[in-house]
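Asker: coordinates only, sequence not included:
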């Protein structure tokens, strides 16, 4: 995997994002695209008691509500984006050596296609991905299958 500068200085910083997300103390301005993936990698690597596909959706909904956001047909939680992102994070983590620090795993994930917020538009057209049905339920890609 490409050598990329880490966004988070060490594993403790990645873990802190995940834990602060889970306990609803992560400031809303820190809930960035990179933080979504950090929280997901934390869950996959450090929380075997949680099932990302089952538990992350409700955790995101709770986090959104706790930080003043809404979860509606047009804002907040997005099922298709969440599940696609979990698949991407899981695949990337699986391709990484178990000895690779989590902040390095995160850095290489963010240095690749998933590092931009529009990465999903390679697989879904905007009108499909941004439709309320894709926000509330999983909608399969309409342009090409996900590579993982």
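Answerer: Perfect, I can see it now. Just so it is clear, the model here is predicted, and its values are computed rather than measured.

Asker: please make it C-alpha for all contacts and neighbour counts, starting now.
Answerer: Will do.

Asker: what's the top helix by length along the chain packed up against?
Answerer: The helix that spans the most residues within the chain, counting by DSSP state H, is helix 79-95. Helix 79-95 sits against helix 33-46, helix 52-66, helix 102-111, helix 132-136, with contacts defined as 3 or more C-alpha pairs under 8 Å, 6 or more residues apart in numbering; DSSP states H and E.

Asker: use this one as the comparison:
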């Protein structure tokens, strides 16, 4: 697994700006990083109970991508399996976390954890399966190991 150093957050306001920016489609495209994906997911799970994450996260991300000039296709943009895998990971991390405040420290702990690494889904999926068109379009089950 890679040892990419994550970009960490300095305040709860930074997390809120990303989460609300995603929902409102106002977050600058350059700020929609791996770290921002996990920060926004954590924010929405913990601070926006009005958002049904399971039912709407895919649509939220696809709409955001389109709003900043991105494309949701068979080769780029929204990826259902990666999104659902990281959503399961964030939920697992939160279930095991011993605190919820401050939010930015919780997100930074997530980013430093194995779950926060960019290649975490490859513990469960072969690259061929994870990066397939089928996995991008819809949820596919892991072929290496079950998700925790």
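Answerer: Now that the structure is in, tell me what you want to look at. Please read these numbers as outputs of a predicted model, since none were measured by experiment.

Asker: got the buried residues for the longest helix of structure 1?
Answerer: 79-90, 92-93 (16 or more other C-alpha atoms under 10 Å).

Asker: which residues touch it?
Answerer: With C-alpha atoms under 8 Å, 6 or more residues apart in numbering as the test, helix 79-95 of structure 1 has contacts from 37, 40-41, 44, 52-53, 56-57, 105, 109, 114, 120, 129, 134-140, 146, 148.

Asker: where in structure 2 does it fall?
Answerer: Under TM-score structural alignment, the match for helix 79-95 of structure 1 in structure 2 covers residues 80-96.

Asker: do I have it right that residue 132 of structure 1 meets residue 76?
Answerer: No - contact between residue 132 of structure 1 and residue 76 fails when scored by C-alpha atoms under 8 Å: they sit 11.0 Å apart.

Asker: any common contacting residues for those two?
Answerer: Joint contacts of residue 132 of structure 1 and residue 76 (C-alpha under 8 Å, 6+ apart) do not exist.

Asker: post-alignment, the match of helix 79-95 of structure 1 versus structure 1, mean distance?
Answerer: Following the fit onto structure 1, the mean deviation recorded for stretch 80-96 of structure 2 is 1.0 Å by mean C-alpha distance after the TM-score superposition for structure 1.

Asker: tell me, stretch 31-48 of structure 2 lands on which residues of structure 1?
Answerer: Counting by TM-score structural alignment, stretch 31-48 of structure 2 falls onto residues 30-47 of structure 1.
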